[in-house]
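For reference, the sequence and a predicted model appear below.
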Amino acid sequence: MQMFFRIGLGALLAAGSISTVYAQAVTQPADPSAPKTRAQVRADLVEWLAAGYDPNDWVNYPENAQRAGRIVAQRRAQQGNAPTTAQ
């Protein structure tokens, strides 16, 4: 009987914690100053690479990065997404 009580209590605590986390995620708006996840950083890198950014191009570095940043910002503006970097 004590085992069922522990399982029930564990399930109740797990459900409560999951619902609390879900409620916080739903009610809190996205904070642009919050740190990015690894998946978000990788997605940004893919966007920059698609825009022509070459991280190994040291000769044309500032121009290369600025051009790619403008292209990414234009694409995000067309999609309705707010830009996350200012370049």
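Noted; the coordinates are in hand. Residues are numbered from 1 along each chain as shown.

contacts, neighbours, all on C-alpha from now
OK.

Could you look up the SS state of the residue nearest the centre of the chain?
Geometric centre of the chain, nearest residue: Gln40, 3.4 Å, by CA atoms, centre = their mean. In three-state terms, and counting by DSSP: H, G, I helix; E, B strand; the rest coil, Gln40 is helix.

all helices for this structure, in order.
For the chain, the helices defined by DSSP state H cover 2-27, 38-50, 61-79.

looking just at contacts, which helices and strands does the first one meet?
Contacting helix 2-27 under the criterion 3 or more CA pairs under 8 Å, 6 or more residues apart in numbering; DSSP states H and E is no other helix or strand.

Put this next to the previous one:
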Amino acid sequence: MKSFVFTTVAASTLAMSVAAFSQTDSTATRAQVRAELMQLEQAGYDPAKGENPNYPADIQAAEARVSAANRATEYGGTASGSSSSGSRATTRPASGDEMRQLYFGGE
């Protein structure tokens, strides 16, 4: 009896914790997914290619075209701001002086 109560309490605690982390407010409906896929196909993405070695680049390019088309049809003026997502940052190794400034307080 004691193990049954313990098992029941543990199962209900686990179920409550899983329910607390569920995201019900941002789920896409089947119609929304189909509409998005149709937009991507109209922008040049072909999901029927199968084993496409250029998959990430192809779908990202189509998403960028869809996004640009959606921005062009927005009301209320132009969208402000910019994004550098996915761009490569040019970096170089720090010199000895720069490392000393970083770790020893700019001396």
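Arrived safely, thanks for sending. Just so you know, these numbers come straight off a predicted model, no measurement behind them.

about what we covered before: got the contact list for the residue mapped onto the residue nearest to the centre of structure 1 from structure 2?
Under the alignment (TM-score structural alignment), Gln40 of structure 1 pairs with Gln32 in structure 2. Contact analysis of Gln32 of structure 2 by CA atoms under 8 Å, 6 or more residues apart in numbering lists nothing.

Tell me how far Gln32 of structure 2 lies from Asp58 of structure 2.
Gln32 of structure 2 sits 21 Å away from Asp58 of structure 2, going by CA to CA, to the nearest Å.

swap in Tyr75 of structure 2?
From Tyr75 of structure 2 over to Asp58 of structure 2 the distance is 28 Å, taken as CA to CA.

More neighbours: which of those two?
Neighbour tally, Tyr75 of structure 2 and Asp58, criterion other CA atoms under 10 Å: the higher count belongs to Asp58, 16 against 8.

what's near enough to touch the spatially closest residue to that one that is not a sequence neighbour?
Nearest non-adjacent residue to Asp58 of structure 2, counting by CA to CA, 6 or more residues apart in numbering: Tyr45, 6.4 Å away. Taking CA under 8 Å, 6+ apart, we find Tyr45 of structure 2 in contact with Asp58, Ile59, Ala62.

any idea what the last one aligns with in structure 1?
The pairwise alignment with structure 1 assigns Ala62 of structure 2 to Ala68, based on TM-score structural alignment.

so who does its match touch?
Shown in contact with Ala68 of structure 1 (CA under 8 Å, 6+ apart): Trp48, Leu49, Ala51, Gly52, Tyr53.

Quick check: the gap between it and Tyr61 of structure 1.
To Tyr61 of structure 1, Ala68 of structure 1 is 11 Å away according to CA to CA.

how far away is the match of Ala62 of structure 2 from Gln74 of structure 1?
As judged by CA to CA, Ala68 of structure 1 and Gln74 of structure 1 stand 10 Å apart.

roughly how far apart are Ser26 of structure 2 and Leu40 of structure 2?
Per CA to CA, Ser26 of structure 2 is found 21 Å from Leu40 of structure 2.

Which one's more surrounded, the two?
Comparing Ser26 of structure 2 with Leu40 by other CA under 10 Å, the one with more neighbours is Leu40, at 22 against 6.
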